[in-house]
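J.: Coordinates only, no sequence provided:
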């Protein structure tokens, strides 16, 4: 699987290269600035990109802006954003772009190698991988702005764990319920959000995006 890395801190960038290479990813480029990232995304068309929010020269949202622009050119281009801190505004901006293949993790999560690699693969395959802390911040803001009153408290809990990219079994283990109960909750969520079976759409992704993006 071809992966592009954009990270301005040399030690972390090299560490990501070594880590992903060890798990059989092909690192096609490892860049350290916004302009380099824009060129690499346009020229290399990686299967997934791991991108720091803040990159030179501005150290504001260069990485995020480049990722959003790339997804505008190539809808669904898989992007996993890394951030030093919880920045719900940036997460919402990314989610507003819509589509599949999105992730937003705190950099601290990289230390959990297994979960990080799972997140990269999930995004590459068109899924979502949202950091629990980012989810909490987004849900708190959404609750203040426009709560999804149709969903029960348990259904919102299921959606929150689903956004981390977990399977039904993973959701069941986290919430200490049966997989049958999780499946029932998810079907209810789909119906309440108007997400009906469609072979061209991943309803799990659409449900997460609809809930988090509002």
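T.: In hand now; what should we look at? Just so we're clear, the structure is a prediction, and the values are computed from it rather than from any experiment.
J.: use CA for all of it now, contacts and neighbours both
T.: Will do.
J.: which residues in the protein form strands?
T.: Ranges of strands in the chain, per DSSP state E, are 2-6, 26-31, 48-52, 79-83, 102-106, 128-130.
J.: buried residues in the fourth one?
T.: With burial defined by 16 or more other CA atoms under 10 Å, the residues of strand 79-83 counted as buried are 79, 80, 81, 82, 83.
J.: Closest one to residue 91 out of those residues, please.
T.: residue 81 (8.8 Å; CA to CA).
J.: So the nearest residue to residue 203 once chain neighbours are set aside versus residue 147, what's the distance?
T.: Closest residue to residue 203 apart from its sequence neighbours, by CA to CA, 6 or more residues apart in numbering: residue 195 at 6.3 Å. To residue 147, residue 195 is 18 Å away according to CA to CA, to the nearest Å.
J.: My guess is residue 172 contacts residue 185. True?
T.: No. Look at residue 172 against residue 185 with CA atoms under 8 Å: they stay out of range, at 10.8 Å.
J.: Using TSV, please lay out the strands of the chain together with distance to residue 115.
T.: Putting the strands of the chain into TSV (distance: least, CA to CA, whole Å) gives the following:
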stretch	distance to residue 115
strand 2-6	17
strand 26-31	19
strand 48-52	14
strand 79-83	13
strand 102-106	11
strand 128-130	10
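J.: can you tell which of these is closest to residue 70?
T.: Across the strands of the chain, closest to residue 70 is strand 79-83 (CA to CA), at 9.4 Å.
J.: separation between residue 214 and residue 1?
T.: For residue 214, the distance to residue 1 - CA to CA - is 32 Å.
J.: Okay, one more to line up with it:
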């Protein structure tokens, strides 16, 4: 896997390089400021980009802006965004265009090597990797939503779906059968009023509803 890293903290930046190299991946470019991100992505066209949300020169949302621009100029580019804190507006804006090949993790998660690498691999495979703390925070802030009709177990299943887990992993985490998970997901689709279509598309719509978006027509 060829990766571009954008991180202004030198210690974390070098740690990411070492971690990815040790896992057998190739870091093709490392940048430390917002304006450097797009040129590096366009030059190297990596398999994935790992971007810090807040970068110089303003330390506001340079990494997020670059992620959104990269998704337009390099369609399908897997992007894993790192943030120091749960920032709801950043997470929802990043996911507005869909959840395929998108990840949003808190930087603390990087220290949990297996979790970080698993998240990156899920993103590169076209999946979603949302930090559990981010998902929990988004759920807490939701009020009077279609989610109110879901049972506690269905909410647990949808939360794990939002984190990017497949049915087998969800079944393992909840200690239930995959058949039970499939049934819960069917109930979620029904209660959220999602249109009949392929299950993959409805899964994305369910996650977008969970995160507070209006499902696309």
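T.: On my side now, so go ahead. Nothing here was measured: the structure is a model prediction, and the numbers come from that model.
J.: Looking at the buried residues of strand 79-83 of structure 1, which one is closest to residue 158 of structure 1?
T.: So of the buried residues of strand 79-83 of structure 1, ranked by how close each gets to residue 158 of structure 1 (CA to CA), first place is residue 80, at 21.9 Å.
J.: Just list the residues touching that closest one, thanks.
T.: 48, 49, 50, 51, 101, 102, 103, 104, 105, 120, 123, 129 (CA atoms under 8 Å, 6 or more residues apart in numbering).
J.: try it again with 7 Å
T.: 49, 50, 51, 102, 103, 104, 120, 123 (CA atoms under 7 Å, 6 or more residues apart in numbering).
J.: The fourth one: how many residues sit nearby?
T.: It stands for residue 102 of structure 1. Neighbour count of residue 102 of structure 1, defined by other CA atoms under 10 Å: 30.
J.: My read is that the residue nearest to residue 203 of structure 1 contacts residue 205, right?
T.: No. When contacts are counted by CA atoms under 7 Å, residue 195 of structure 1 is not listed as touching residue 205 (10.5 Å).
J.: Compare those two (neighbour count), which wins?
T.: Taking other CA under 10 Å, residue 195 of structure 1 and residue 205 do not tie; residue 205 has more neighbours (21 against 18).
J.: what separates that one from residue 165 of structure 1, distance-wise?
T.: Taken as CA to CA, the span from residue 205 of structure 1 to residue 165 of structure 1 is 9 Å.
J.: Find the residues that touch each one of these two.
T.: Joint contacts of residue 205 of structure 1 and residue 165 (CA under 7 Å, 6+ apart) are 127, 128.
J.: From residue 171 of structure 1, how far off is the residue nearest to residue 203 of structure 1?
T.: 20 Å.
J.: Could you list which residues are in contact with residue 32 of structure 2?
T.: 6, 7, 8.
J.: Check structure 1 and tell me which residue is nearest its centre.
T.: residue 103 (1.2 Å; CA atoms, centre = their mean).
J.: where's the aligned partner of that one in structure 2 relative to residue 128 of structure 2, distance?
T.: Correspondence of residue 103 of structure 1 to structure 2, assessed by TM-score structural alignment: residue 103. Distance, residue 103 of structure 2 to residue 128 of structure 2, by CA to CA: 6 Å.
J.: now residue 42 of structure 2
T.: For residue 42 of structure 2 relative to residue 128 of structure 2 (CA to CA), the value is 23 Å.
J.: neighbour-wise, which of the two wins?
T.: Legend: neighbour count by other CA under 10 Å for residue 42 of structure 2 and residue 128, higher for residue 128 (30 against 12).
J.: Now for the more buried one: which residues touch it?
T.: So residue 128 of structure 2 contacts 99, 100, 101, 102, 103, 122, 163, 164 (CA under 7 Å, 6+ apart).
J.: can you tell me which of those are in helices?
T.: Per DSSP state H, helices hold the following members of the contacts of residue 128 of structure 2: residue 122.
J.: What remains of the contacts of residue 128 of structure 2 if I keep only buried residues?
T.: Buried among the contacts of residue 128 of structure 2 by 16+ other CA under 10 Å: 99, 100, 101, 102, 103, 122, 163, 164.
J.: Rebuild the residues you listed as TSV, extending it with distance to residue 65 of structure 2.
T.: Shown next, in TSV, are those (distance: CA to CA, whole Å):
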residue	distance to residue 65 of structure 2
99	17
100	18
101	16
102	14
103	15
122	22
163	22
164	23
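J.: closest to residue 141 of structure 2 among those residues?
T.: For those, the nearest to residue 141 of structure 2 is residue 163 (16.9 Å; CA to CA).
J.: Grab the nearest non-local neighbour of the closest one.
T.: residue 130 (4.4 Å).
J.: Next, count neighbours for residue 173 of structure 1.
T.: That count, for residue 173 of structure 1 with other CA under 10 Å as the rule, works out to 12.
J.: that older thread, can you pull the contacts of the residue nearest to the centre of structure 1?
T.: Counted by CA under 7 Å, 6+ apart, residue 103 of structure 1 has contacts 79, 80, 81, 123, 128, 129, 130.
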